[in-house]
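# Provided below for reference: sequence and predicted model.
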Amino acid sequence: MTFHLLPQKHVRPSESLLGIGAVVLKSLNDRPKYLDEVWSDVQKTEAIKIRLHGSVSLDTIVLAIDFLYIVGAVKLNKRGQLEHASN
């Protein structure tokens, strides 16, 4: 499956890095998490399961996290966990 940076007319938000990034940010709402915890949370998300007919690969999660880091939405704390940049 091909992923795009932004959703388009024929690309669902769940198939874009921006859409998956939103799920990643939601996963980080309660506390900072390690990459494997975020990946597990995203795979459990019903919206992702339904729209993608399966799960999201680790490569795609890493790309979404890279995108979020570049735009300043997430950061790494001293323990190497991901957290919202506003924290």
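Sure, I can see it. Just so you know, these numbers come straight off a predicted model, no measurement behind them.
# Could you use CA atoms for every contact and neighbour count after this?
Fine.
# What are the boundaries of the strands in the protein?
Counting by DSSP state E, the chain has strands at residues 74-76, 82-84.
# could the ones you listed go into a markdown table alongside mean neighbour count and distance to residue 25?
As requested, these are exported to a markdown table (neighbours: other C-alpha atoms under 10 Å; distance: least, C-alpha to C-alpha, whole Å):
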| stretch | mean neighbour count | distance to residue 25 |
| --- | --- | --- |
| strand 74-76 | 19 | 8 |
| strand 82-84 | 21 | 7 |
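# Need these in TSV (columns: distance to residue 65).
Shown next, in TSV, are the strands of the chain (distance: least, C-alpha to C-alpha, whole Å):
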stretch	distance to residue 65
strand 74-76	8
strand 82-84	9
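# So which residues make contact with the longest helix along the chain?
The residue-count maximum for a helix in the chain (DSSP state H) belongs to helix 58-70. Residues outside helix 58-70 that contact it (C-alpha atoms under 8 Å, 6 or more residues apart in numbering) are 3, 17, 18, 20, 21, 24, 39, 74, 75.
# ok, and here's another one to check against it:
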Amino acid sequence: MPLTYAGEHLNVNATWWGGFEMGGIKLHAPIDVAIKDNCIHDAFKGMWIDWQAQGIRISGNLMFDNSWMDIHLEVSHGPPHH
């Protein structure tokens, strides 16, 4: 069963700071994770999925007014891990 991150309202990142690790949701090497039904706004990046994401599902999220981008999917590869 995947880990689920769901139903959150995230408006917590300061957009003036910038730099690494700035995301309403920032996950490094997530395996079998579901991210769904979240509201993410006024962040530097709405959602940052970083390095080695496998078997991840992103659905039903609302993202707006993020200063750089809503979704950053970085250096991810491989088949779903089951």
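In hand now; what should we look at? If you're wondering where the values come from, they're calculated on a predicted model, not measured in any experiment.
# Drop the TM-score for these two in here.
With the length set by TM-score structural alignment, normalised by the length of structure 2, the two chains reach a TM-score of 0.26; 47 aligned residues with a C-alpha RMSD of 4.6 Å.
# and residue 43 of structure 1, how many residues sit next to it?
Applying other C-alpha atoms under 10 Å, we find 19 residues neighbouring residue 43 of structure 1.
# pretty sure it contacts residue 49?
Yes: judged on C-alpha atoms under 8 Å, residue 43 of structure 1 makes contact with residue 49 at a distance of 7.2 Å.
# Do a quick rundown of the helices in structure 1.
17-27, 35-44, 46-52, 58-70.
# what angle separates the longest one from helix 17-27?
Using axes from the mean of the first three to the mean of the last three C-alpha atoms, to 10 degrees, the inter-axis angle of helix 58-70 of structure 1 relative to helix 17-27 is 80 degrees.
# can you give me the angle helix 58-70 of structure 1 makes with helix 35-44?
For helix 58-70 of structure 1 against helix 35-44, the angle by the same axes, to 10 degrees is 110 degrees.
# mind listing what's buried in helix 58-70 of structure 1?
Buried residues in helix 58-70 of structure 1, defined by neighbour count with 16 or more other C-alpha atoms under 10 Å: 58, 60, 61, 62, 63, 64, 65, 66, 67, 68, 69.
# How about the first one?
For helix 17-27 of structure 1, the buried set under the neighbour-count rule, 16+ other C-alpha under 10 Å, comprises 17, 18, 19, 20, 21, 22, 23, 24, 25, 27.
# need the contact list for residue 27 of structure 2.
By C-alpha under 8 Å, 6+ apart, the neighbours of residue 27 of structure 2 are 48, 49, 50.
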